[in-house]
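Peer 1: Provided below are the primary sequence and the corresponding predicted coordinates.
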Amino acid sequence: MDLKEIQNLIKFVSNSGVAEVKLETGDIKITIRTTLEGNSPDITYVQQAPMQQAIAAAPSSPAPSSPVAAVPSDENSKYITIKSPMIGTFYRKPAPDKPTFVEVGSTIGKGDVLCVVEAMKLFNEIEAEISGKIVKILVDDMSPVEFDQPLFLVDPS
């Protein structure tokens, strides 16, 4: 497990509202504890089993991340990208037998549910932070998504 994966895991845990996560893979053990009140910083312990050494890392307070960002591409410069606020599995429907939340061409308003991202058996509804029209859906249903991965292109006009 490299540093980038550990950082992504820390971001995921701090955004999920979970108090503690323990992960053991091979000879690496990771424990991430967060406070729900936000009174103290997140503390991460990474331990390699054969060496029995622990490394404590207190990440700097993460900047509030917004799942909305502008797309740099010229032809898409007028569109806004809605990104995943967490790592998980992307679902376009609330349940397999239900219709999709949005389609290309759907008009959305601020607060409308666009999709669900499942993370650690928790289904998190992703809501629109802007109003507009869905131009493109960038992820297939039931696909894994990364933190900050683009999900939708929205025309705000």
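Peer 2: Yep, it's here.
Peer 1: From now on I want contacts and neighbour counts done on CA atoms only, so please keep to that.
Peer 2: Will do.
Peer 1: For the chain, which segments are assigned as strands?
Peer 2: With DSSP state E as the criterion, the chain has strands at 20-25, 28-33, 43-48, 53-57, 68-70, 80-83, 88-91, 107-108, 113-119, 122-127, 132-137, 143-145, 150-155.
Peer 1: got those as a markdown table, with distance to V13 columns?
Peer 2: Converted to a markdown table, those look like this (distance: least, CA to CA, whole Å):
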| stretch | distance to V13 |
| --- | --- |
| strand 20-25 | 7 |
| strand 28-33 | 7 |
| strand 43-48 | 11 |
| strand 53-57 | 15 |
| strand 68-70 | 20 |
| strand 80-83 | 17 |
| strand 88-91 | 12 |
| strand 107-108 | 29 |
| strand 113-119 | 10 |
| strand 122-127 | 12 |
| strand 132-137 | 26 |
| strand 143-145 | 15 |
| strand 150-155 | 20 |
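Peer 1: Next up, a structure to set beside the first:
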Amino acid sequence: MDIKEIQNLIKFVAKSGASEVKLEMDDIKITIKTGADDKGESTTYVQQIPMNQPVAQPVAAAAPVAEPAKEAPAASEDSKFITIKSPIIGTFYRKPSPDKPMFVEVGSKIGEGDVLCVIEAMKLFNEIESEVSGKIVKILVDDSSPVEFDQPLFLVDPS
């Protein structure tokens, strides 16, 4: 199972409303917990299993549970902005390497496809590209901070 498959599984579980899913395969064991508390945080554990031990059959996904209550709508001043969210769980970096300049700053003009940041997940650095054009209004995450799936990263003014 590669990183893309794990990321897709995390996205699927988050959207399904399941509170916990366990999956065991030949050499990997994954547990994904979502909505365990009202904070909306999700936890993913990936564990390698030594090959010489017997492996259990894959466990079916848990039955979906009711979705937690949605957050209150954003303030009216933020409603005109587009929020760019993290597509994966990992560590957020604002520059490609320590000796390079930041990808974007507050006030930077961006276009579709521009790289905004990098998120490191399991030693892989994933460039996060903009899907909108506009101007960066606010950067919501500090450099080198951990981020969750669907966590807001940037506010963009599309006008």
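Peer 2: Done, it's in. Keep in mind the model is a prediction, meaning the values are calculated, not measured.
Peer 1: Need the TM-score from the superposition.
Peer 2: With the length set by TM-score structural alignment, normalised by the length of structure 1, the two chains reach a TM-score of 0.61; 111 aligned residues with a CA RMSD of 3.4 Å.
Peer 1: so what's the aligned partner of I89 of structure 2 in structure 1 up against?
Peer 2: Structural alignment (TM-score structural alignment) places I89 of structure 2 against I87 in structure 1. Counting by CA atoms under 8 Å, 6 or more residues apart in numbering, I87 of structure 1 makes contact with 12, 117, 119, 144-147.
Peer 1: Buried members of those residues into PyMOL, please.
Peer 2: For the buried members of the contacts of I87 of structure 1, the matching PyMOL selection, counting by 16 or more other CA atoms under 10 Å, is:
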select buried, resi 12+117+119+145+146+147
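Peer 1: Now for the contacts of I87 of structure 1: which two are most distant?
Peer 2: F12 and P144 (13.8 Å; CA to CA).
Peer 1: picking that back up, among the contacts of I87 of structure 1, which one lies nearest to T107 of structure 1?
Peer 2: Nearest to T107 of structure 1, judged by CA to CA, of the contacts of I87 of structure 1 is V117 at 20.8 Å.
Peer 1: Looks like that closest one contacts Y91 (just checking).
Peer 2: Yes: counting by CA atoms under 8 Å, V117 of structure 1 does reach Y91; the two are 6.1 Å apart.
Peer 1: Which neighbours do these two have in common?
Peer 2: By CA under 8 Å, 6+ apart, no residue touches both V117 of structure 1 and Y91.
Peer 1: What lines up with I119 of structure 2 in structure 1?
Peer 2: Using TM-score structural alignment, I119 of structure 2 pairs with V117 in structure 1.
Peer 1: meant to ask about S145 of structure 2, not that
Peer 2: Aligned partner of S145 of structure 2 by TM-score structural alignment: S143.
Peer 1: residues contacting the closest residue to A70 of structure 1 other than its chain neighbours?
Peer 2: Distances taken as CA to CA, 6 or more residues apart in numbering place I80 nearest to A70 of structure 1, at 4.8 Å, with adjacent residues excluded. Counting by CA under 8 Å, 6+ apart, I80 of structure 1 touches 68-71, 153-156.
Peer 1: Type out the PyMOL command that picks the buried ones from those.
Peer 2: Burial among the contacts of I80 of structure 1 is assessed by 16+ other CA under 10 Å; the matching PyMOL selection reads:
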select buried, resi 68+71+153+154+155+156
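Peer 1: mapped onto structure 2, which of the contacts of I80 of structure 1 hold?
Peer 2: Mapping these onto structure 2 (both residues aligned by TM-score structural alignment, their matches' CA atoms under 8 Å) leaves 153-156 still in contact.
Peer 1: From L124 of structure 2, how far off is T44 of structure 2?
Peer 2: Taking CA to CA, to the nearest Å as the measure, T44 of structure 2 falls 17 Å from L124 of structure 2.
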